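**Q** starting from these lines, generate the structure:
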Amino acid sequence: MNPQRAAWWFLTPAILVLGVFFLLPVIAALGLSLTDYDLYALADIRHLRFVALGNYWDLLHQPRFWSALGHTFHFVLVGVPLSIMVSLGAALLLHSPLARCKPFFRTALFAPVVTTVAAVALVWRYIFNTKYGMANYVLGAVGIHPVDWLGDPHWAMPTIILFAVWKNFGYNMIIFLAGLQAIPGDLYEAARIDGASPLQQFRHITLPMLAPTLLMVSILTVSGYFQLFAEPYVMTEGGPLQSTTSVLYLMYNEGFKWWNFGTASAVAFLLFVIMFVVTALMLRVARRGTAA
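**A** Below is the predicted model:
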């Protein structure tokens, strides 16, 4: 049998699964975004109307969509660099020859990633409770007045970003750790012989050798923060005063709270376009940096 034909036979089951459970739903959602499919159409399909790009046009003229988009960019611009720095710092500590009990700390730092969001969010809500939370207890011990962490629009966003970073940084840490272990030790030994300081070794060896890993982690993290939903949902439910409503949370409200499935699908595809453009820009900047 032709090797190419044999390869296609082996790939066919996976392609069928992807087509049925990914491609067809995406096509159906795209078609749904071009209609006014809502609760009335759900009850009687005859109420369904084709509105073409009407849902997209309405969304672009809705203040709540732009507000949710602004909150999402806030999550991305603050959360992504913070998450990457914490992940890289933890990976460097675990990779250090001075570190002890590495398997234990790898497991402990990765544990939040695989822990249920609802469970850890309940703990964090107690920690940041205004009256009896540990955070305000520590502040009170040093003479600072209690802060309404989840009820004040100015503090709710930083609290959720902090929670999201703690919850997700372990995944990137494992990727960075694998990248660090792939760097030849001879490079560091030669740099030490030449008198390079640890900071110079990090700048001229670690960062350049980690560049492909850093790009991949950045793209994955940006994608994750653009799709932030569980954290604001379980911590603040989009409040207070809609100050933590993300685009994905808006999509959830449109689809499963207000039953506007056509609008919810349009929100999803607008978010996809935004993520595609941002990712393409990141790849272009990375290529320019490599070429330079």
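
**Q** for the rest of this, base every contact and every neighbour count on C-alpha atoms.
**A** Noted.

**Q** residues in contact with residue 166?
**A** Counting by Cα atoms under 8 Å, 6 or more residues apart in numbering, residue 166 touches 83, 112.

**Q** that one sits in which helix or strand?
**A** Element membership for residue 166 (DSSP states H and E) is helix 153-181.

**Q** list the buried residues of that helix.
**A** 153, 156-161, 163-177, 179-180 (16 or more other Cα atoms under 10 Å).

**Q** residue 95 is in contact with residue 179, isn't it?
**A** No: the criterion here is Cα atoms under 8 Å, and residue 95 misses it with residue 179 at 10.3 Å.

**Q** can you tell me how far residue 271 is from residue 189?
**A** Distance, residue 271 to residue 189, using Cα to Cα, to the nearest Å: 47 Å.

**Q** so these two - more neighbours on which side?
**A** Comparing residue 271 with residue 189 by neighbour count (other Cα atoms under 10 Å), the higher total belongs to residue 271, at 18 against 13.

**Q** tell me which element that one is part of?
**A** Taking DSSP H and E as the criterion, residue 271 maps to helix 261-291.

**Q** second input sequence below; structure requested for side-by-side comparison:
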Amino acid sequence: MSQPSDIMERPGPVPVVRPTLRARLTRRLGPTGAAYVFLFPWLAGFLVLTAGPALYSLYLSFTSYDLISSPSWIGLDNYMRIATDDPKFEASVKVTLTFVLLSVPLKLAFALAVALLLNRGLRGLTVYRAIFYLPSLLGTSVAIAVLWRQLFAGDGLINNLLAKFGIQGPSWISDPDTALYTLVILAIWQFGSPMIIFLAGLRQIPTDMYEAASIDGASKSRQFWRITLPLLTPVVFFNAVVQTIEAFKAFTSAFIISGGTGGPINSTLFYTLYLYQEAFGYFRMGYASALAWILLVIIAFFTAFSFLTARYWVHYDD
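**A** From the prediction side, this is the model:
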């Protein structure tokens, strides 16, 4: 009779571990080849949907193309016309630069003011953040642009409120002296996105710096100029670059409020609106492509200028 110690347990079946797709690709193609396989969907989308159309538009900028007949090569004629014989181009650049120089600083200042208010430890902070961020989500929609047009019309809500105080308001969107400013106000109203970023930056400033400044007798305004603003300059720089690019690309509000015409005496003829008119209004796609590349150069110039001057006023930890 065998003893219990003599009885050996038979091992069960060993589970088969299948290598993952990533492991199989790495074994066959190497780490670099496997990485390119996973990057292929993004690379294909970038080449087909972004790089390809961009390069084709560069080619079209040297042609005469009306979307119906084949493009015909005309060399630098489109660019020469833009530089020497296009008053609407000059008007659109002037309107767009005015809009950028007014809307971006005012939006950032208002967003920073609201962020400073919310950073004081208000109850229900998440609710306030959601409410203030909502205009950034809705501000570029067609519905908001239509609503804005009704607010600032000759018989709109704004003039009705002014009439209660005996003030006769103009037709804001039909007056060339005030039409652009209604769009600036709409842009400032969309302050939610930079406000959230400012609030995140304020939360990163150490509180002990404020405590030390208070002990030394520094006022709240002095703390803002000497502590808050210098430490917040990287966030200010980021918001300024992003909002400047977005301001140059503004289109929907100008198109809806002006009815696609650029407003009275081209007072709201944004650059993107003029580009749209040339491409889909007059079917001069080659000329519109040249305008698009000039806009790219303008945005690149302002962005490069921002980075070159950042060393003089943006302060990092070091």
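
**Q** TM-score of the superposed pair?
**A** Remark: TM-score between the superposed chains equals 0.92 [TM-score structural alignment, normalised by the length of the first structure]; 283 aligned residues with a Cα RMSD of 1.7 Å.

**Q** run through who's touching the very next helix or strand once past the helix holding residue 166 of the first structure.
**A** Toward the C-terminus, helix 153-181 of the first structure is succeeded by helix 185-193 as the next helix or strand (DSSP H and E). Counting by Cα under 8 Å, 6+ apart, helix 185-193 of the first structure makes contact with 201, 205, all of which sit outside it.

**Q** now swap in stretch 255-272 of the first structure and tell me
**A** By Cα under 8 Å, 6+ apart, the list of residues contacting stretch 255-272 of the first structure reads 29-30, 32-39, 55-56, 59, 226, 247-248, 250-254.

**Q** what do you get for stretch 60-78 of the second structure?
**A** The list of residues contacting stretch 60-78 of the second structure from outside it, by Cα under 8 Å, 6+ apart, reads 283, 284, 285, 286, 287, 288, 289, 290.

**Q** element containing the residue nearest the centre of the first structure?
**A** In the first structure, the residue lying closest to the centroid (Cα atoms, centre = their mean) is residue 224, at 1.9 Å. In this structure, residue 224 of the first structure sits in helix 211-226 according to DSSP H and E.

**Q** try residue 233 of the first structure
**A** helix 230-235.

**Q** how about that helix, which residues of the second structure does it hit?
**A** Taken onto the second structure by TM-score structural alignment, helix 230-235 of the first structure occupies residues 252-257 there.

**Q** average gap between the matching stretch and the first structure?
**A** Comparing stretch 252-257 of the second structure with its match in the first structure after superposition yields a mean distance of 0.9 Å (mean Cα distance after the TM-score superposition for the first structure).

**Q** buried residues, that stretch. List them.
**A** For stretch 252-257 of the second structure, burial by neighbour count (16+ other Cα under 10 Å) applies to 252, 253, 254, 255, 256, 257.

**Q** one step back: how close does the helix holding residue 224 of the first structure sit to the second structure?
**A** Between helix 211-226 of the first structure and the corresponding residues of the second structure, superposition yields a mean separation of 0.7 Å, by mean Cα distance after the TM-score superposition for the first structure.

**Q** so which of the contacts of stretch 60-78 of the second structure is the most crowded?
**A** With neighbours taken as other Cα under 10 Å, the top of these is residue 286, carrying 27 neighbours.

**Q** need the counterpart of that residue in the first structure.
**A** Looks like residue 286 of the second structure aligns to residue 262 there (TM-score structural alignment).

**Q** now residue 270 of the second structure
**A** Across the alignment, which pairs residues by TM-score structural alignment, residue 270 of the second structure is matched by residue 246 of the first structure.

**Q** quick one, what contacts its match?
**A** Residue 246 of the first structure neighbours (Cα under 8 Å, 6+ apart): 68, 69, 71, 72, 228, 229, 232, 238.

**Q** hmm, residue 65 of the first structure is touching residue 250, no?
**A** Yes: taking contact to mean Cα under 8 Å, the distance of 7.4 Å between residue 65 of the first structure and residue 250 places them in contact.

**Q** overlap of the contact sets of those two?
**A** For the pair residue 65 of the first structure and residue 250, no residue contacts each of them under the criterion Cα under 8 Å, 6+ apart.

**Q** tell me which of those two has more neighbours.
**A** Looking at residue 65 of the first structure and residue 250 with other Cα under 10 Å, you find the greater number of neighbours at residue 250, namely 23 against 19.

**Q** could you check which helix or strand contains the closest residue to that one other than its chain neighbours?
**A** Distances taken as Cα to Cα, 6 or more residues apart in numbering put residue 68 closest to residue 250 of the first structure, at 6.9 Å, once the chain neighbours are dropped. Using DSSP H and E, residue 68 of the first structure falls within helix 63-74.

**Q** quick one: that helix to the second structure mean distance?
**A** Using mean Cα distance after the TM-score superposition for the first structure, the mean distance for helix 63-74 of the first structure is 0.4 Å.

**Q** which part of the second structure matches that helix?
**A** Counting by TM-score structural alignment, helix 63-74 of the first structure corresponds to 87-98 in the second structure.

**Q** swap in stretch 176-191 of the first structure?
**A** Using TM-score structural alignment, stretch 176-191 of the first structure pairs with 198-213 in the second structure.

**Q** ends of the matching stretch, how far apart?
**A** With Cα to Cα applied, stretch 198-213 of the second structure spans 22 Å between its terminal residues.

**Q** cool, stretch 147-165 of the second structure as well?
**A** Using Cα to Cα, the end-to-end distance of stretch 147-165 of the second structure comes to 23 Å.

**Q** mind listing the helices for the stretch 1-150 of the first structure?
**A** In chain order, the stretch 1-150 of the first structure shows helices spanning 3-18, 24-33, 39-43, 54-60, 63-74, 80-95, 102-114, 117-127, 134-141, with DSSP state H, counting those that start in this stretch as the criterion.
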